[in-house]
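> Structure for this input, please:
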Amino acid sequence: MKRNFYSYTVFLFSLLFLAGCETPEPFENNDNNQLSDIWLTIPGQKDARFNGTYSANGETITFEIPHFFPAESDNQVDLKNLVLRANIPVDARISPALGNPMDLTEPIKIDIASGTGAVKSYWVEVKKVADLSVKTVSIEVDGQEINGFERNGELIFYVVPGVDVSNATLNIGISRHSTSSLPSGSKIDLTNPVPVTITGVDGTTKTYTLMAVPPQKLNYGIGITRKLFIKIGSEIGGFGAHTETSMSVSGDHLIIGTNTTPSRYRILNRFTGALVGDMTMPSASFRSFSMVSDEEGHIIGSSYTPKNSNFLIYKWDNAMDQTPELLITYKNESNAATDGALGRRLSVYGNLNTNAVIMATESRNPVILKWVVTGGQLVSQTPEKITYGDPIGAWPFVSDAQPISASPNTDFFLNYASEIALVSGTTGRRISAIPNTPALVGVFHMPIDYFEFNNAKYIGIAEYLTSTLDQARIAVFDVTDPANINGASAATKVFTSDQVSGTANPNGTADIEVMVSPDGEKAWAYLLLTNGGIIGYELTNYDPN
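So this is what the prediction gives:
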């Protein structure tokens, strides 16, 4: 055993001797003397790192640092107490040594010597610069805030044509150490470009140009929206208890209807909500729960009619028409076991002077009455009755059937407490329905309006947000593709307004009305909340991005 151990030990030491006698490879010095990185820091400020800018010939490196750091503090940066750091080749040497506080009030020269001794020199200079940037900018027009953005020294606001910007209020956010020639709160006329100059702490200045420009148009759907107004009942002549239940749009007017006897059709300016006057009513006994307008602004209003009484629909050419025409007289022959009244909801699609479809719903009975207008003439005083074939749950007092074309057999949207369904005009059966979930359509969702805008099809509803039905908002859904209605989601809910608040109303007798401009570039949506007030919005085809 000793002999074997001795042999192994001699062998191992022989290997170590041979390895130790190998000649190491010679190390060749590198001639690289280029800076790979250089940066500047402020002692005690871990987030203060500044990179330099090289001159065209690469021999001068300029650092621009703020007068204060952090930017909105009062801590002035001391040029005599800054730290330079750099990355250099592995075998190079730098002079002077970096990494410690140094005085950079004047330019300094830095020499990089390569491993071969070749030297390259750089000049480093540090400049304090004032913060002349505009961090935020917006204007307020008619109570609507429009955010702006900077583009090559221009402060751009995308403003939809037709919006008056002659007396806009400017809000501008800049460094607290700088001043603006137009401080926040200034009134400006943006019908033409307006200059604004920012002056820094060191007296340097930068001038921007404020500009209102029209945005790009979308090829599909709703783009920029803006709130026109919100009015509580007391601001427009007062609301009664559960009395304001219908609304229509005609020309420049918004009309609010009451279900009193006689009814009052109140005329407002539809752009401002200001009270204008009253429409002419057909008689002192005319009590109307519902009044709507067609696509051209012609108005129809219906009487509230129990069973076995005459249901009346009058037509006005516009809000100023002094001689309403009795368009329909029909004896309500409902077969409903309970109620069966007509007139709580009325809808129309088309142009009553050419082709249109009118629909009314019975109360507490799933029956829709349909009248057809062809060539400006009512086809028959007697309506076609459509019994809905797929009702869910009990039929409420208030339901709404909204035709989606002027075709005599048009499909229609049916809105009642248990669902919002697209219904076949020929079979009376459900085609598809939006999921009846509170997160999507509210705790209640009455009534409905249908409109087509910018190559898309939409329904708008009054979406109630509380079980007491005292808070509601406009909600708009894209229903262009019927296949998406069954799977409606937040993606198809393309717009919601601010809410209108009031007091509880047990039947949810709000109203919604949407009008599209003749050129198809804008639409206006209005919501009336019984016991509350009204809100108006402008929808456009302009890109918000």
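> okay, CA-based contacts and neighbour counts for the rest of this
Will do.
> so where do the helices sit in the stretch 251-400 of the chain?
For the stretch 251-400 of the chain, none of the segments meets the definition of helices by DSSP state H, counting those that start in this stretch.
> all strands of it, in order?
With strands called from DSSP state E, counting those that start in this stretch, the stretch 251-400 of the chain shows them at 253-258, 265-269, 275-278, 290-293, 299-302, 310-316, 325-331, 342-350, 356-362, 367-374, 377-378, 384-387, 400-403.
> These: which one's closest to Ala525?
Nearest to Ala525 among those is strand 253-258; the distance by C-alpha to C-alpha comes to 10.6 Å.
> now the closest one, how far from the centre of its chain.
Shown here is strand 253-258, whose average C-alpha point lies 27 Å from the average C-alpha point of the whole chain (C-alpha atoms, centre = their mean, to the nearest Å).
> what's the angle from it to strand 265-269?
Interaxial angle, strand 253-258 versus strand 265-269 (axes from the mean of the first three to the mean of the last three C-alpha atoms, to 10 degrees): 150 degrees.
> quick one: the closest residue to Ile358 other than its chain neighbours and Thr9, what's the gap?
Of all residues not flanking Ile358 in the chain, Val348 sits nearest, at 4.4 Å (C-alpha to C-alpha, 6 or more residues apart in numbering). Between Val348 and Thr9 the distance is 109 Å, computed by C-alpha to C-alpha, to the nearest Å.
> this one as well, want them side by side:
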Amino acid sequence: MITSCSKEIKIERGTEGVITDIFANIEGSGPQRLFEARYSNDTIYFDIPYYYPINSDYETDLTKIIVRASISSDAKVSTPFGKPMDLTSPFSFTVVSGSGVETKYVIKARKLGDIGIADAKISFELDGEIEEVDGILINDELRFFIVPGQDMSQTKLTFSINKHATSSIESGSVLDLNTPKILTISGPGGASKNYNIVLTEPVKLEYGFGVHRKLWFKEWAEFGFGGIGAGEAEQSLAVSGDYLIIGKAGTSGNARYMVYNRFTGEYLRDMYMPFTASSGAFADSRQLIADEKGNLLAINRSLINNGLQVYRYNSPFDLTPQLMINTINNQGAGTTGLRLNVTGDLDGDAVIVSTKSSTKSFYRWEIKNGVLQSQQPTLVTVGVAKGSTFGIYPEVQYIHPTVSSNYLLAFQNGFFHVNGNTDQQIHEVNMSATFFMNALSIARFNKATYTFLGRYYSNLKTMGLSMFDITDPQMFGTPTSSSLYPLFNVFNSERLRAEQDSPGTGDIAVGYSHDGDRMQVYMLHVGSGVLAHEFTVYSQN
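Down below sits the predicted model:
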């Protein structure tokens, strides 16, 4: 006979009843984090744009703000969030923990106009020529780097502000900047900010970047792209000269390479497209990328045992691109052409890589002294323990333009530093709160070597740009808990959010300007938009 006895199971109730996350948006915006909160003890503040979108004429209605919040486990909240609520006056609510502990909060919201400033420039005459200098915004300083001793008494100042804002100095005014000036921007709702116009001698750092800023962000809809389903087609970025090219896939010969001004995001024209409806098996193109000098490569999507072609363009306006590689995808398994990466200069030494989907392999071509060594690629299989395959869109980026160089691998399960001679893992890069990753790019700037990674946080809706200083390869093994980690992971951008899960086909591209003193980095997040961020060699001090 089998007997049993019952034992009382004690459930520990939560003792903490707090808000763990809170943000706001408006009707029709789904789960987007439009308005972030500021905290002060038990008070939660929202500065709501007076108009939304900020450059529109649609005034925000504080009686219809949707607050979305997360609370600690086992807790309850006294008000149902997630539906329109009136925030024209302070709103109080309580979070009660599972054990009955109450925490009281107050939400205070106000409408403020946009008082930001963009595209600030000064121009002046120097030795009979008109010189133009871009401004850099650092907190409340509008800083211009000028060689000492220059007469700035007849300096033209131009800038852009929100159409609902006003300025104490009109854009286009000629000023005497030999003496300090203050520019005040005012907006609806009592918003106001003073910007000190500062002329300072440029102090260049001996190594790496200093002053940096967001150049622009252009939303998905502003590009005229479709939703997530249709928007999956936009999945590559390249920089050549002053131009940013966004590649749009086309399974039936309708692929496009769209050219934009990379400093403003303005559409200019389409590039010549060699993969057309009459190309048969070559009609589908997913990738167009640039080498480190701005030469462009375009590849078709090639199923196993199908043709594989790579065209080279000398610029976005090249109407007769060279068919550089014409071969067959007949090694190993898997589709290729969904991701394409190049390290180096196509006119010098370079390594070209195209990964093979749902395998642990990639194709590799080598260029020496501007000459492609073989039409036939080398099939490389990577010895990384994680994952049965690298998924659909892995990326491989060689650190130096030689096949013996170590390289980087990013795919949905991790970010790795790999030995170029043995193709075995050296390091798995330590990161926190990363759900998925794959977009990779490399840059050499002011004696430093950087890699950029597109990271998806918690889900495929939220993507950010992370920058790592890989000049010293030993830094790849730095743990996140180390005091040295900020010297390795040197920058993380704001997080872009799409309304739905993206397909994970984001991309990154890098460009340079001002004789190499500035570096611009672009990140494409499908369904959200394109973020442009600039890094300079100038010290913030």
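> What residue in structure 2 is paired with the residue nearest to Ile358 of structure 1?
Residue mapping for Val348 of structure 1 onto structure 2 gives Val342, with TM-score structural alignment as the criterion.
> so its match touches Val351, yeah?
Yes. Because the distance of 5.6 Å satisfies C-alpha atoms under 8 Å, Val342 of structure 2 is recorded as touching Val351.
> and the two? which has more neighbours close in?
Neighbours per residue (other C-alpha atoms under 10 Å) separate Val342 of structure 2 from Val351, with Val342 holding more: 28 against 25.
> ok, now how distant is that one from Thr359 of structure 2?
Using C-alpha to C-alpha, we find Val342 of structure 2 at a distance of 20 Å from Thr359 of structure 2.
> wait, what's in contact with the counterpart of Asn419 of structure 2 in structure 1?
Following TM-score structural alignment, the counterpart assigned to Asn419 of structure 2 within structure 1 is Ser424. Listed by C-alpha atoms under 8 Å, 6 or more residues apart in numbering, the contact partners of Ser424 of structure 1 are Thr410, Asp411, Phe412, Arg430, Ile431.
> My guess is the fourth one contacts Ala421. True?
It stands for Arg430 of structure 1. Yes. With contact taken as C-alpha under 8 Å, Arg430 of structure 1 and Ala421 are classed as touching, separated by 6.3 Å.
> residue contacts, the match of Val348 of structure 1?
Listed by C-alpha under 8 Å, 6+ apart, the contact partners of Val342 of structure 2 are Ile289, Ala290, Asp291, Ala350, Val351, Ile352, Val353, Gln397, Tyr398.
> which one in structure 1 is aligned with the first one?
Just to be clear, that refers to Ile289 of structure 2. Ile289 of structure 2 maps onto Val292 of structure 1 when the alignment is built from TM-score structural alignment.
> Could you check how many residues crowd around the nearest residue in space to that match that is not next to it in sequence?
In space, and not counting its chain neighbours, Val292 of structure 1 is closest to Ser248: 4.6 Å by C-alpha to C-alpha, 6+ apart. Each residue near Ser248 of structure 1 was counted by other C-alpha under 10 Å, and the total is 28.
> coming back round to it: so how far is Thr245 of structure 1 from the match of Ile289 of structure 2?
Distance from Val292 of structure 1 to Thr245 of structure 1, counting by C-alpha to C-alpha: 11 Å.
> Can you pick out the residue with more neighbours from these two?
Under the criterion of other C-alpha under 10 Å, the comparison of Val292 of structure 1 against Thr245 puts Val292 first, with 27 against 23.
> That one contacts Tyr314, correct?
No. With the criterion set as C-alpha under 8 Å, Val292 of structure 1 and Tyr314 do not qualify as a contacting pair; they are 10.7 Å apart.
> Does the residue nearest to Val292 of structure 1 touch Ser293 like I think?
Yes. In this structure, Ser248 of structure 1 sits in contact with Ser293. The criterion is C-alpha under 8 Å, and the distance is 5.2 Å.
> Ser527 of structure 1 -> structure 2?
I think there's a mix-up here, since residue 527 of structure 1 is Leu and not Ser. Looking across to structure 2 (by TM-score structural alignment), Leu527 of structure 1 lines up with Met523.
> Not counting sequence-adjacent ones, nearest residue to that match?
Of all residues apart from its sequence neighbours, Ile508 sits closest to Met523 of structure 2 (C-alpha to C-alpha, 6+ apart), at 4.6 Å.
> quick one: what's aligned to the one you found in structure 1?
Residue mapping for Ile508 of structure 2 onto structure 1 gives Ile512, with TM-score structural alignment as the criterion.
> Give me the distance between its match and Leu346 of structure 1.
From Ile512 of structure 1 across to Leu346 of structure 1, the span is 12 Å (C-alpha to C-alpha).
> To what extent is Tyr265 of structure 1 buried, counted in neighbours?
Tyr265 of structure 1: 25 neighbours (other C-alpha under 10 Å).
> who's in contact with the residue nearest to it when sequence neighbours are not counted?
On the basis of C-alpha to C-alpha, 6+ apart, the spatially nearest residue to Tyr265 of structure 1 that is not a chain neighbour turns out to be Gly257, at 4.4 Å. With C-alpha under 8 Å, 6+ apart as the criterion, the residues that contact Gly257 of structure 1 are Glu244, Thr245, Ser246, Met247, Ser263, Arg264, Tyr265, Arg266, Ser288, Phe289, Ser290, Met291.
> hang on, isn't the last one packed against Gly297?
No. Assessed by C-alpha under 8 Å, Met291 of structure 1 is found out of contact with Gly297, at 11.9 Å.
> Name the residue in those two with the higher neighbour count.
When Met291 of structure 1 and Gly297 are compared for neighbours, Met291 comes out ahead with 30 against 21, by other C-alpha under 10 Å.
> In contact with the nearest residue to that one once chain neighbours are set aside, which residues?
Leaving aside its chain neighbours, Met291 of structure 1 sits nearest to Gly301 (4.0 Å; criterion: C-alpha to C-alpha, 6+ apart). Residues touching Gly301 of structure 1, when contacts are defined by C-alpha under 8 Å, 6+ apart, comprise Ser288, Ser290, Met291, Val292, Ile313, Tyr314, Lys315, Leu346.
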